[in-house]
Structure formats: C-alpha cells, structure tokens
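# predicted model and sequence below, questions to follow.
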Amino acid sequence: MSNYVVSVQALILVFFIGCWELAGRLRWIDVLIFSYPSKVGRQIVKDAVSGELWPHLAMTVGETAVGFLLGTLIGTLLAVLIWWSPFLSRVLDPYMVVFNSMPKVALGPIFIVLFGAGFTAIVVTTLSITVIVTTLVVFNSFNEVDANLVKVIRTFGGSRRDVFLKAILPASFPTIVSTLKVNVGMAWVGVIVGEFLVAKIGLGYLIVYGFQVFNFTLVLSSLVIIAIVATAMYQLVVYIERKLVRER
C-alpha cells in the first residue's frame, strides 16, 4: 500500500512538472514571472557550481535547525511549567493565545532593534512562532491524559512529580514527538520571514533580491530548494519519530 501511495505521489509531481514545462515552452504562461522547470533547474545548477548557493543554503539551514530545536525544547519546558502550576497556567493562558494570534512579521522590527540585524534576530523571530505553538499543543496533550491514571497514582500516595513522570509524560510522548513535525514547517516560516526583514544572506534574502531585480527564476529556484530541504528535514523527523515510538 505504501509503495502505491509513493507511486501516485511521484506521478502527480511528474505530471505537475511536465504541465508546467509544457506551458512555459509553449508560452501559455508568462515565463518572465512563472519561468519553467528546466530553466529553474539550470539556475540551481549554475548557482551550485559557481558556489554562490552554498553560503545562503548553509545560513538558512543553520538558522532553521537552531530555531527548530530551541523552539521545541523551550515550548515543551514551558508546557511542563504551566502544567505544574495551575495558577501560572490560568495567568498565562490568555497571553499565550493573544501572542499566538499576533502577526509575527509585525514583531520582526522589534526583534531587529533588540537583537540587531543578524542571526539572533532571525532565530528569535522563529522562536516567536514555534515556542507558543509547541507550548499550546503539548500542554493540551497533558490535560487530555486519562484522569483515571492520575487517580490511581494519587490513590497510592503518588506526588505531582510521580503523576507527571508515570502518567502525563508517557501518555503525551507521541504528541511531543509529533510536534517535531509541525515545528519543521513553523521553523522554516519563521526563518524566511526573518530573512525577508533583515538578512543579507540566506534563501529568504535570495527571494527578496530576485524580486528586486525581476529575476523570478531565482525566486522560484530558491523556493524549490526550500521545498527540497524542508522535505528532507521532515522525513528525518518522521524517521526519528518512528524509531522513538517503536523503541517505546
């Protein structure tokens, strides 16, 4: 069944690329704006061979990895903290909801002023997206654990620490691991938004530069690279999830 699904996915991708290439070759679309796959491929190969691509790719991947890991770690720890203190949970709940609803692009300039126009500001922009999402998802998972498990531990004299370690955390482990997959996408969004605002290097910078000079093939090639690397990161997280869940 899985091989059949992969085959269908591959056929859809090939069909889409073929239609795009045909539409570009026959001028059914404006190639100045939409380009076409072979032209985008040549752009990627040219930038890779010349060495221009690698510093931008390395910077963006580095920022994404740091934002992804820190966002997941800090968000999970914050979820544990507010679960441990019901008072703190009630106090912070409306603030987290409001902050999560705020457009992070609007916060970007503030981060730039606070942390400077560079790596730190971009990572903090990423954290502003990943931390709250992780916290809300993991905290809700804590609250959805079967109350009977908690009652059993309490009945035998277990402390809040025992409840967390023996019931809450084990039951929420699949959700915590699954949050990694969500954070892959969130981290990429945060990094690209940050690079749009401040970066002088990175794939987000290449996209902005491509728009400025009307080189939309460069824009699309950067988007294709982002899609490829993000997919690779996602598949790595899926592999880690399967390993961890199977070991449990």
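Right, received. Where do you want to start?

# please count neighbours and contacts with C-alpha atoms only from this point.
Will do.

# helices of this protein, start to end?
Here the chain has its helices, by DSSP state H, at 2-25, 31-34, 37-50, 53-84, 86-101, 104-115, 119-143, 147-155, 160-163, 169-198, 203-212, 216-247.

# show me which positions of the first one end up buried.
Burial within helix 2-25, assessed by neighbour count using 16 or more other C-alpha atoms under 10 Å, is assigned to Trp20, Glu21, Ala23, Gly24.

# check it against this one:
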Amino acid sequence: MTDPISKEQSEYLNQIQRKKYWIRVAQVLLLLLLLFAWETAVSKDILNGFIFSSPTRIIRCFYSMALDHSIFLHIGVTLAETLVSFVLITIFSVLIATVLWWFPTAAKIIDPYLVVLNSLPKSALAPILIVWLGNNMKTIIITAISIAVFGSILNLYSGFLNVDRERLTLIRTLGGSKKDCLTLAVIPSCIPLLLSIMNVNIGLSLVGVIIGEFLAARSGLGYLIIYGSQVFSWERRQIEPHILPLSAAFL
C-alpha cells in the first residue's frame, strides 16, 4: 500500500504539471506567431511569394496532393526505405561489433579501415552506387546504410570494450566461457548504449534515404524535393521539409 501524498507534495506536482502545460502553450503560440508573420510578410510583399511561398499556399498544395493520395504514396515509400535501412544498420552493427569483440586481433586489423570508411563523405558515394547497383530502391537503402553503419559499429564496439572488467573476471572465475561473458555481461551492459545508437540511427537513416532519393528515385519525399525545384513549384518543394520532422517523430 502506497503512502498518501501530502498536501505540499500534491501542490508541488501540480506546479510541475502547470509549468509543462504553459511551456506547451508557449511552443504552440510561438509556432503560430511565426506562421502568421510569414503569411503577413508574403501578403504585404515584404517577402517574395514566388520564392518563399506561404503557409496557406503550402496547405492548399498539400490538400490537393492528399486528395489524389500522391503525397501518401511518397511518404510511404520514404518511411519503408527508412525502416528497412534502420533495421539492417542495427543488425549489421550488432553482428560486426560482436565479431570484433570476439576476435581482438581481427579488430585491430579492421579498425583503421572502419575509421576511414566512417570519415568518407557518404553523399559523394551515392553517384558511384548508382553506377554499381543501378537506379533502384536497393541503391537508396545501401546509401542510407552507409551513412550510419560504420559509426554505429565503432561506437558499439567501443562500448563492448568498456564493459566492467570485474564482471568479466567474476564470470571467468565461476567457470563461465567467453560466450557467457558476451551474453551475461557485455550485451546486457551495452543495451542502453545500443538504444542510444538506434535513436540516432533512425534520423541518419532518414537523411540517407533522402540523399539517395535525390539521385536514384521516382518516388519518395527526396524525389518530390528535387521535382519541386525543377518545375519551380515552391509550395510542393516546401511541403517535404515540414513532413520530414513529422516522419522522424513517427519513426
């Protein structure tokens, strides 16, 4: 049975809730103020409406694309590619980091190459991948994987190495094998690190997919951005930057 909350504690908790509420209200009001200022600046010709568009034009464009369901097709394609990339990045990171931890000599040999691959400008690799793999979804997914997988492997492997040595020694002293050290100490200790890496990778996967869609797609939000720029449809062009944060939040 839990102890009853005192009047002071209840008042303190209410203050925290009220503070959170007013922070949310302030955030919404700030967004509405910015949108109003943007719309007013365009309507008063302070900003060029052709270049900057306006919130009402963007909403009308989104509504027209929603009526023919084309926007949902592009969102679905991008989200599907992002999820596939994210899952593959996570699997490859865990497997390769585990192999490197299991074989320390191989890790010392491979580590410099991982560092070099992680430092490469991945956006520059996309045109090469198109030549190698063709203009298809596979190229987009591999581009997204290349954005995050090498850094994820290095970070996770570093976390494996930093596991408490005393825990590993205790397992060995009690007759445990290297497999026991991995399953009972290393992996459980690195779950918070893995979750943190996954939290970063979902955003990087989305960025990688958009980069790939810039160059090798006939559908998706990245394709819409390029198409909108080519036909000078700035309303269509500016829908995607507003959808992308919502997509990332959904993921």
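Yep, that arrived. Since this is a predicted model, take the numbers as computed values, not measurements.

# TM-score of the superposition?
After superposition, the two chains reach a TM-score (TM-score structural alignment, normalised by the length of structure 1) of 0.87; 233 aligned residues with a C-alpha RMSD of 1.7 Å.

# returning to that earlier point: just the closest of the buried residues of helix 2-25 of structure 1 to Thr155 of structure 1, please.
Nearest to Thr155 of structure 1 among the buried residues of helix 2-25 of structure 1 is Trp20, at 64.4 Å by C-alpha to C-alpha.

# so what does that closest one match up with in structure 2?
Per TM-score structural alignment, the equivalent position to Trp20 of structure 1 in structure 2 is Trp38.

# looking at the helices of structure 1, which is buried most?
helix 119-143 (a mean of 24; mean count of other C-alpha atoms under 10 Å).

# starting at the chain centroid, how far to it?
10 Å (C-alpha atoms, centre = their mean, to the nearest Å).

# now it on structure 2. Mean distance?
Once fitted to structure 2, helix 119-143 of structure 1 is off its aligned match by 1.2 Å on average (mean C-alpha distance after the TM-score superposition for structure 1).

# give me the angle between that helix and helix 86-101.
Angle of helix 119-143 of structure 1 versus helix 86-101, following axes from the mean of the first three to the mean of the last three C-alpha atoms, to 10 degrees, is 130 degrees.

# before we move on, the earlier item: hmm, the match of Trp20 of structure 1 is touching Thr56, no?
No - Trp38 of structure 2 lies out of contact with Thr56 (C-alpha atoms under 8 Å); the separation is 10.0 Å.

# show the contacting residues for the alignment partner in structure 2 of Leu92 of structure 1.
Structural alignment places Leu92 of structure 1 opposite Ile110 in structure 2 (criterion: TM-score structural alignment). Ile110 of structure 2 makes no contacts at all, as judged by C-alpha atoms under 8 Å, 6 or more residues apart in numbering.

# distance check, Ile110 of structure 2 against Leu100 of structure 2.
Per C-alpha to C-alpha, to the nearest Å, Ile110 of structure 2 is found 8 Å from Leu100 of structure 2.

# for Ile243 of structure 2, same thing?
Distance from Ile243 of structure 2 to Leu100 of structure 2, by C-alpha to C-alpha: 39 Å.

# format the buried residues of helix 2-25 of structure 1 as JSON lines; extra columns: distance to Val5 of structure 1.
Converted to JSON lines, those look like this (distance: C-alpha to C-alpha, whole Å):
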{"residue": "Trp20", "distance to Val5 of structure 1": "23"}
{"residue": "Glu21", "distance to Val5 of structure 1": "24"}
{"residue": "Ala23", "distance to Val5 of structure 1": "27"}
{"residue": "Gly24", "distance to Val5 of structure 1": "29"}
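
# can you tell me what Leu220 of structure 1 aligns to in structure 2?
For Leu220 of structure 1, the residue aligned by TM-score structural alignment is Gln238.

# my guess is that match contacts Ile59. True?
No - look at Gln238 of structure 2 against Ile59 with C-alpha under 8 Å: they stay out of range, at 10.2 Å.

# who touches both of those two?
Contacts common to Gln238 of structure 2 and Ile59, judged by C-alpha under 8 Å, 6+ apart, are absent.

# now Asn201 of structure 2: closest residue in space that isn't a chain neighbour?
Ala148 (6.2 Å; C-alpha to C-alpha, 6 or more residues apart in numbering).

# residue contacts, whatever residue of structure 1 lines up with the one you found?
Alignment note (TM-score structural alignment): Ala148 of structure 2 maps to Thr130 of structure 1. Contact analysis of Thr130 of structure 1 by C-alpha under 8 Å, 6+ apart lists Gly67, Phe68, Gly71, Thr72, Gly75, Asn183, Met186, Ala187, Gly190.

# picking up where we left off before, what's the distance between the closest residue to the match of Leu220 of structure 1 other than its chain neighbours and Leu184 of structure 2?
Distance criterion C-alpha to C-alpha, 6+ apart; nearest residue to Gln238 of structure 2, sequence neighbours excluded, is Ile58 at 7.1 Å. Ile58 of structure 2 sits 53 Å away from Leu184 of structure 2, going by C-alpha to C-alpha.

# and Leu206 of structure 2, by the same measure?
For Leu206 of structure 2 relative to Leu184 of structure 2 (C-alpha to C-alpha), the value is 33 Å.
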